[in-house]
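K.L.:
mind folding the following:
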Amino acid sequence: MNRKIALWTIWVGFLIYVLFLAPPIRWQETLNLLMKILTFQWASVNPVILSLFALIGVCIALYSCVLFFDGRMQKLPFYPFAIASVGTGVIGLIPYLALREANQEFTGQKDAFLQVLDSRITGLFLTLFTLALLGFGIIFGDWGNYLQQFLSDRFINGMSLAFCLFCLLFPTVLGDDMARRGYYSNSQLFWLIALIPLLGPLAYLCWRPPLRQ
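P.N.:
Below you'll find the model as predicted:
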């Protein structure tokens, strides 16, 4: 119950912040930025912002590799929230985290989609892609420009904080996934994964054994 209250509090607090407390939204600049990203006009986009936008997608994929298995055993399936998170980021994800019940089992067959999500190759691809994004943003990014936009633009500000929440909340689903694979009793391993933002969970995807059917 405390977990659910905490998650709903985070969700409501983030919504209030984005709607009423964040820097003003610049509709034209935001639409232009999204158009440039989605039409591959990347040369005119700050690499920090481009990397951050792509890392949000990595986070959604990371959660999908865990929660589509979890959703199989829940009253509410995960896929509507996965679709919502593509458009709204962490705002679409947190309600599922708050509504789901603790679940350490998986039954049934893995279809082709679940096979891909369960594959260590998927984890390795996401890890290498993330390392490339981090290197690209750190080396080539204009961090002064990013800081200015973070402080003055609601979209950049909210996207940045959403990325932090994605990283912060992953431990809420990590324990159950480890238990489904027989590793929850190793608390040191749990904290080793949980306390390294993003890269710890990605390393877990590369290492975790496939679920048995």
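K.L.:
CA only for contacts and neighbour counts going forward, please
P.N.:
Will do.
K.L.:
and the helix or strand containing residue 85, what does it pack onto?
P.N.:
If you go by DSSP states H and E, residue 85 is part of helix 79-88. In terms of contacts (3 or more Cα pairs under 8 Å, 6 or more residues apart in numbering; DSSP states H and E), helix 79-88 is packed against helix 47-72, helix 90-99.
K.L.:
Throw those into TSV and include mean neighbour count, thanks.
P.N.:
Formatted as TSV, those follow (neighbours: other Cα atoms under 10 Å):
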stretch	mean neighbour count
helix 47-72	20
helix 90-99	20
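K.L.:
closest one to residue 127 among those helices?
P.N.:
Nearest of those to residue 127, taken as Cα to Cα: helix 47-72 at 9.0 Å.
K.L.:
contacts for the helix holding residue 85?
P.N.:
57, 60, 64, 68, 71, 91, 92, 93, 95, 96 (Cα atoms under 8 Å, 6 or more residues apart in numbering).
K.L.:
ok so, going back, and the helices and strands packed on helix 79-88 as a markdown table, adding distance to residue 11?
P.N.:
Below are the helices and strands packed on helix 79-88 laid out as a markdown table (distance: least, Cα to Cα, whole Å):
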| stretch | distance to residue 11 |
| --- | --- |
| helix 47-72 | 17 |
| helix 90-99 | 6 |
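K.L.:
would you map the strands across the protein?
P.N.:
Counting by DSSP state E, no segments of the chain form strands.
K.L.:
skipping adjacent residues, who's closest to the most centrally placed residue in it in space?
P.N.:
By Cα atoms, centre = their mean, the chain has its centre lying nearest to residue 59, at 2.6 Å. Closest residue to residue 59 apart from its sequence neighbours, by Cα to Cα, 6 or more residues apart in numbering: residue 166 at 6.5 Å.
K.L.:
let's see this one next, to set against the first:
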Amino acid sequence: MVLGSIGSGLTSCNFPYLPYARCSRLGNPKNAALPHNCDRFSSRIVPSLRRSSSGGGLSSKPCFQFYRTRFLLQRTSFSGRESSDGSSEDDELAAMDQIGGDGEEDWTTSVLLFLLWGALMFYVTQLAPDQTPSTDIYFLQKLLNLKGDDGFQMNQVLVALWYIMGLYPFVYSMLLLPSARSSRSKVPVWPFLMVSFFAGAYGLIPYFVLWKPPPPPVMKEELQRWPLNFLESKITAAVVAASGIGLIAYAGLASGEDWTEFFQYFRQSKFIHATCLDFSLLSAFSAFWVFNDMTVRKWYEKGSWLLPLALIPFAGPAIYLLLRPEIPVASSQASSSLKAEKD
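P.N.:
Below you'll find the model as predicted:
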């Protein structure tokens, strides 16, 4: 629970400031002080920004306020409906995503996440228990099926953990693609996801440091091509969820001797110690990315009951992936507008 609160809290702060004064550039002929299409959520977020601003500045507020504001902007995207002055919301999105893009960014979260990653790497490489290096190599060879049947029975809990760690990168791939891509940086997410199949959370946290939302619009053609057609498939989600929950049940049915032996391995083996820490980190951060994906898909009102469930290691995010709706698809006009503004 402590890791969960730290992981979600740090990541939720990784948003740029949103200067309220700059919203006026979108234009609103009826009220120049209030940006067009911002009045629908002004009663929830914008008034608190207006009260704290004098001359366009912002006072120090909890980072979650800006996080909530950014997602409220995202939740109006890609609807394709016509607004009151005849312009589509796709065009308004192209302008909205630029709000605060040139302003000062808060790097506090990125720095904290980087320090966390550095501390973890130092602990794993220098401070973690390392009393059985030869046994670690033997276990790794057995788990990779590089050793034949020599009569040794592998610990049931360790086997389940090993295969769950092989499934977790699929869960993160489905959570981060496409809803956690960065539109405000040129850092792609897929290299970090590939590294996570070998390094787990130790390979993903650097992307969390560099992540700059909101995500770019998703085109219909993208969903029909690899890898999104695979990652968005309910069949993929069902296979991953069933496999993971089966492995959790397999570990849960292990005998008390197996669990005692596993805890002894945890205290002595660097390989098993680092793997358990990796599992805890992936479980801690997953709740935030479930919330991010849920919000991008405009499913927060209906699916918020799944957020507490997402705190359950592996099973919670896997069940969410099975139940989540399709991601909204942007029109070609909106995508062209965003590309033109970037160019």
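K.L.:
re earlier: which residue in structure 2 lines up with the residue nearest to residue 59 of structure 1?
P.N.:
Using TM-score structural alignment, the partner of residue 166 of structure 1 in structure 2 is residue 282.
K.L.:
residue 191 of structure 1 too?
P.N.:
Per TM-score structural alignment, residue 191 of structure 1 is aligned with residue 307.
K.L.:
residue contacts, its match?
P.N.:
287, 290, 291.
K.L.:
before we move on, what about residue 18 of structure 1?
P.N.:
154, 158.
K.L.:
circling back: now the match of residue 166 of structure 1: how far from residue 229 of structure 2?
P.N.:
24 Å (Cα to Cα, to the nearest Å).
K.L.:
same check on residue 211 of structure 2?
P.N.:
Taking Cα to Cα, one finds residue 211 of structure 2 at 23 Å from residue 229 of structure 2.
K.L.:
higher neighbour count, these two?
P.N.:
residue 211 (24 against 14; other Cα atoms under 10 Å).
K.L.:
all helices of structure 1, in order?
P.N.:
2-16, 27-38, 47-72, 79-88, 90-99, 112-118, 120-140, 143-152, 154-169, 171-180, 187-194, 199-207 (DSSP state H).
K.L.:
would CSV of these with distance to residue 106 of structure 1 be doable?
P.N.:
Listed next are the helices of structure 1 as CSV, based on distance: least, Cα to Cα, whole Å:
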stretch, distance to residue 106 of structure 1
helix 2-16, 22
helix 27-38, 37
helix 47-72, 7
helix 79-88, 16
helix 90-99, 17
helix 112-118, 12
helix 120-140, 18
helix 143-152, 41
helix 154-169, 22
helix 171-180, 7
helix 187-194, 20
helix 199-207, 17
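K.L.:
of all those helices, which lies closest to residue 105 of structure 1?
P.N.:
Comparing these by Cα to Cα, helix 171-180 comes nearest, at 5.2 Å.
K.L.:
how many other residues sit next to residue 253 of structure 2?
P.N.:
By other Cα under 10 Å, the burial measure for residue 253 of structure 2, its neighbour count, is 12.
K.L.:
let me fix that, I meant to ask about residue 325 of structure 2.
P.N.:
Residue 325 of structure 2 has 15 nearby residues by other Cα under 10 Å.
K.L.:
aligned to it, what sits in structure 1?
P.N.:
Aligned against structure 1 by TM-score structural alignment, residue 325 of structure 2 finds its counterpart in residue 209.
K.L.:
okay but its match is in contact with residue 183, surely?
P.N.:
No - using Cα atoms under 8 Å, residue 209 of structure 1 is not in contact with residue 183, being 9.8 Å away.
K.L.:
the residue lying closest to residue 90 of structure 2 once chain neighbours are set aside is in what secondary structure piece?
P.N.:
Nearest non-adjacent residue to residue 90 of structure 2, counting by Cα to Cα, 6+ apart: residue 334, 4.9 Å away. Assessed by DSSP H and E, residue 334 of structure 2 sits inside helix 332-342.
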